[in-house]
Every structure is written in structure tokens, then in C-alpha cells.
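[1] got a predicted structure plus its sequence, pasted below:
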Amino acid sequence: MVEPLESQGEGDMRRLAAFGTAASAGFLVAALLGACGAPAGPGPASPSMPTVPPLTSAPASSGAADTPPTEPPSAPGTPAPTAADWQSLKTPDGKLEFDHPAEWTVRDRGAEAAPGGVFLEVLNAGGKSLATLKTNVAPGAECTQRIPYQVLDLVQVPALAQQGVTPHFIFELRLYPAEKDPTKANVMAYGISSAPKPSGPDACPIFQFFTWPPSGASFGGVYNPFDTTPGNEPFVDTPEAYLETSEYQDIRKMITSLRPAGQ
């Protein structure tokens, strides 16, 4: 659950609340269902992923409202430059590897991993948690509600294709209009998902997992516009602005670089 930070001004709260209102007014676009249709029994919750209701399959729908929204672009229109120095890291079990900026730290949290799995956390130079990678997790849960959504970025990750299904990296939003606190009304996360995209005007809550032997895995994190970690770029208080930052471009490049070791 994203928690509000007391040091953020009321102006930021109003801007994010205004963003949530605009999202509900009609520019919500296509999103991925978070593991809809997967068997029940979610894996342990990651501290860097949003605490939102779990899901499995979406209820059937029909009529004109089922017309799929427009797809988002595969990348922001004016991306910021990515880090100059990168290095590769192989997971402790030797099965996966990914690239990350040399100044970032990868913490092994194997003591908290699922049996037979790995648990890595990536932090920037200021100590801000950017993403976690977990394997051998069960990707199933129940879709208890359907809510407005928006997809901000979407790109395939072909290196992780399994059984004919190519997962996606997705940066997405869920809007909870009844919530008065913007940090709870707008839940935003990025990560890899093997789930299909919804075809209607709403979606299940965010639940990003992808198929990886022997069951599933996750690699992603949350966007918190109220974060005040030292080193954050100024005036980034909406997800659209965050798309154009160097931090987001580096996160996207890192997560989409995930691949089987040796490839």
C-alpha cells in the first residue's frame, strides 16, 4: 500500500487528485489483466508492490462497452537518456539475468524468498526501492471487483516467452473513485505480466506476474509520486511526467532486459 508522505505539499495532493478525476472522465486506455484466469493461491506479497485486492478471472461482459480502447504507445514520446554505465547480474540460482545501472544496488533477500525461489531488490543510489524480482511464486488470485484503469506504457518481452505466450512490461494505473486519499485512489505499478489485456472499460486490480518454471515470477515495482527519496527529479508529480524521467527509462530498460541466463 502506498503510504502518504507528510513532507509533500497540499499542491501535489490536489494535482494527483485532479489527475484521478481526469482519468475517470474518459482517457482510460487498454490495460493488462493481472493474472486473470490463473489458479487460486497468490504467492507472498512483495513489500514493493501495491496492496490491492487480488484477482483471477474477469466476469463476462457484453455490448458496445466491450469495444477495446486504443493501445498506448510502446514508449514515451520524448524519453530521457538512460544511464551510461550498465552491468549484468545473474540470479543466485543461475537461471535468469538482467542488466542494471552500475550505480544501483541489488540486494539479495533470499531468506524471504519462496522455497526454491529467489528474491532480489533493486535500489538506486539514494536507497530508493525501484523493483523486486521474485521466482517460484504462485500467480493466482481472485478478481473481487472491476475498476477504471489506464495503461501508460506497454512493450513485449520476447526473451521470456513460455508455451507460446509472450509476456509484456506494463506501467498501469487503477482508479478507486470512492477513496478520498489520492495515495489510495490512484494505484500505479510497473512490471512484467503474462496476462491477457482486457477488452472492456474496466479491469481487475493490479496483479503483475509472468509464467516462469516451475510456476511463476514477478519483476516490478510501484510509482509513488509522493516519494521524497534524495535524488528524485523535481516537479514529477504525475505518471505522465514520470514516463519522461531518466529513472523510469532506466527501470524500463532494466526490467525488459530480463532473460534466461546465457542469452
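    All right, it came through fine.

[2] every contact and neighbour count from this point should use C-alpha atoms.
    Noted.

[3] next, name the residue at the spatial heart of this protein.
    Y190 (1.9 Å; CA atoms, centre = their mean).

[4] H168 is in contact with that one, correct?
    No: assessed by CA atoms under 8 Å, Y190 is found out of contact with H168, at 10.3 Å.

[5] that older thread, so how far is N124 from the residue nearest to the centre of the chain?
    16 Å (CA to CA, to the nearest Å).

[6] with N136 instead?
    Distance from N136 to N124, by CA to CA: 25 Å.

[7] what do you get for T144?
    For T144, the distance to N124 - CA to CA - is 35 Å.

[8] more neighbours: which of the two?
    N124 (19 against 14; other CA atoms under 10 Å).

[9] can you tell me, leaving aside adjacent residues, what's nearest to that one?
    Nearest residue to N124, sequence neighbours excluded (CA to CA, 6 or more residues apart in numbering): W104, at 4.5 Å.

[10] alongside the first one, take a look at this:
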Amino acid sequence: MRYRNTTLAAATLLVLSMSSCAGPPGNGGSSERASWSSYTTTDGALVFEYPADWTVQELPPAANDPAGGVSVQVNDAGGDAVARLDTGIIADLVCADPDEDVAYTEYDTEPMPELDSEQGTEQRFVYRSVAPSSPTRGDPIATYAVITEIGDRGECGLFDYFTFTKSSGGRFAGAYPAEEATEGQSYLDGAAAYENTAEFRDIKRMLVSLRDTR
């Protein structure tokens, strides 16, 4: 199975464990799909919508917060993992400026006022790329994620985390996979074109629908 995941320097993933129920589509998307389902984390703290023909798979919690957390993986209709949600993740939201030769591009963003944080931060959806992905790797990477707004855009590269409770936060994210690029198309050209696909619109709608139920 192709696994879309981002290798980032900051922390382990956290995924949300959920229970399913039918519900109306979430906001923040332009997908033409008629049928969406709703999932609530097993701790009842978060809920999000996703296409009815996709699946949510519970995973062992990746939490490093003593208070615990949940983890889930969202798979598309073909069984490919398109996003992962983890909660109970303690990640230091402090980052260094990228090297001067790092190219940061932001393709799409949307505020998420319904996702509250006990730390008083503002969250948003973002789809962006950085090249190279790290000082030791030359390959670029593009990720879509729910993040906490910290500093100037691009300042923290691809720090794909958001704050949630007073002690920790989470990560609801995935990456544009290199195999999606068409023949003769570079990874970054493919990442830029991906924004205009139905799959991206579904993924964005799903991530933007994440909200607090506390």
C-alpha cells in the first residue's frame, strides 16, 4: 500500500481514534461528492467529516503526553493512506529560520475558527512545499496539514502541528506523493497542479472540518 506520510524533524505523528456516524458534510471544501460520513475520536474530543467511500483505521496511540491521546489513519477508496491524525503530542512550537537556499511555497490556506485550543492559538489549514526538505536531503516535499499560526508564514518550514489541550497538541496531515506526478513533470510542478484536483479538494474539506467537541 502506498503510504502518504511526511518525515519531519519535529515529532512523531498523532492520530485520532474515532467512531463513525452519518452526518452532513463539513465546511471548507468544494467537493462535488454527495455522500460524506462523520467520525468522532474515541475520547469524544474531536470530530471530522470524510468521503463515505474512504475508511478510518484506528492505530496504537502515538501520544507522548501522560494524559494520553488517540491516533487514526484515513484511507481513500483504493486503500491508500491520505492523512493521519494524532493527538496527545507534545511538540515544541519553536523553530529556526530555514537556510537561505530553502524555497518555501504556500499553495492554499484557510482559517479554522471552529478548532479551539486551550492555549489560545489560532489554527488554519495549509498546503505548502519546501525544497530541499532538510539540510541532509535534496528532495522537496509538499504537505497538507492543520497547523497553529506561529510567526511569519514560511518561517517554520513544514512544522505540521497544532496546539489543542493545555499540555499538548496534535497533527492531522499528509503529503503529496511523488508518484502522483505525471510523466515529465517535476515533483514541485505536480504538487502545484495537485491543488486543482478533486482528491485535493476532498482532503482539504476533510482537514478543515476538524473541530473541537468539548
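    Sure, I can see it. These numbers were taken from a predicted model, which means no experiment stands behind them.

[11] list the contacts for the aligned residue in the second structure for the residue nearest to N124 of the first structure?
    Counting by TM-score structural alignment, W104 of the first structure corresponds to W54 in the second structure. Going by CA atoms under 8 Å, 6 or more residues apart in numbering, W54 of the second structure touches V74, N75, D76, A77, G79.

[12] determine which two of those are furthest apart.
    Farthest-apart pair in the contacts of W54 of the second structure is V74 and A77; separation 9.9 Å (CA to CA).

[13] can you give me the helices for the second structure?
    187-194, 198-208 (DSSP state H).

[14] nearest to S38 of the second structure, of those helices?
    helix 198-208 (9.6 Å).

[15] which residues in the first structure does that closest one align to?
    Against the first structure, helix 198-208 of the second structure falls on residues 246-256 (TM-score structural alignment).

[16] how far does that stretch sit from its chain's centre?
    Taking CA atoms, centre = their mean, to the nearest Å, one finds the center of stretch 246-256 of the first structure at 12 Å from the center of the full chain.

[17] how close does it sit to the second structure?
    Following the fit onto the second structure, the mean deviation recorded for stretch 246-256 of the first structure is 0.5 Å by mean CA distance after the TM-score superposition for the first structure.

[18] buried sites along that stretch?
    S246, E247, Y248, Q249, D250, I251, R252, K253, M254, I255, T256 (16 or more other CA atoms under 10 Å).

[19] so what's the residue count around the residue nearest to the fifth one when sequence neighbours are not counted?
    Which is D250 of the first structure. Leaving out its chain neighbours, the residue that sits closest to D250 of the first structure by CA to CA, 6+ apart is T82, at 5.4 Å. Residues near T82 of the first structure, counting by other CA under 10 Å, number 17.

[20] just A111 of the first structure next, same as before
    A111 of the first structure, neighbours per other CA under 10 Å, totals 10.

[21] for the second structure, what spans make up the strands?
    18-22, 36-41, 46-51, 55-59, 71-75, 81-89, 103-111, 123-131, 141-148, 162-163, 169-175, 211-212 (DSSP state E).

[22] export the ones you listed to JSON lines and tack on distance to C156 of the second structure?
    Shown next, in JSON lines, are these (distance: least, CA to CA, whole Å):
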{"stretch": "strand 18-22", "distance to C156 of the second structure": "30"}
{"stretch": "strand 36-41", "distance to C156 of the second structure": "28"}
{"stretch": "strand 46-51", "distance to C156 of the second structure": "26"}
{"stretch": "strand 55-59", "distance to C156 of the second structure": "28"}
{"stretch": "strand 71-75", "distance to C156 of the second structure": "24"}
{"stretch": "strand 81-89", "distance to C156 of the second structure": "18"}
{"stretch": "strand 103-111", "distance to C156 of the second structure": "10"}
{"stretch": "strand 123-131", "distance to C156 of the second structure": "10"}
{"stretch": "strand 141-148", "distance to C156 of the second structure": "11"}
{"stretch": "strand 162-163", "distance to C156 of the second structure": "13"}
{"stretch": "strand 169-175", "distance to C156 of the second structure": "15"}
{"stretch": "strand 211-212", "distance to C156 of the second structure": "24"}
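
[23] on that earlier part again, quick one: the helices of the second structure as JSON lines, columns for distance to D92 of the second structure too.
    Below are these laid out as JSON lines (distance: least, CA to CA, whole Å):
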{"stretch": "helix 187-194", "distance to D92 of the second structure": "28"}
{"stretch": "helix 198-208", "distance to D92 of the second structure": "22"}
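
[24] figure out which of these is closest to C156 of the second structure.
    Closest among the helices of the second structure, using CA to CA: helix 187-194, at 19.0 Å.

[25] what angle separates that closest one from strand 103-111?
    Angle, helix 187-194 of the second structure to strand 103-111, by axes from the mean of the first three to the mean of the last three CA atoms, to 10 degrees: 20 degrees.
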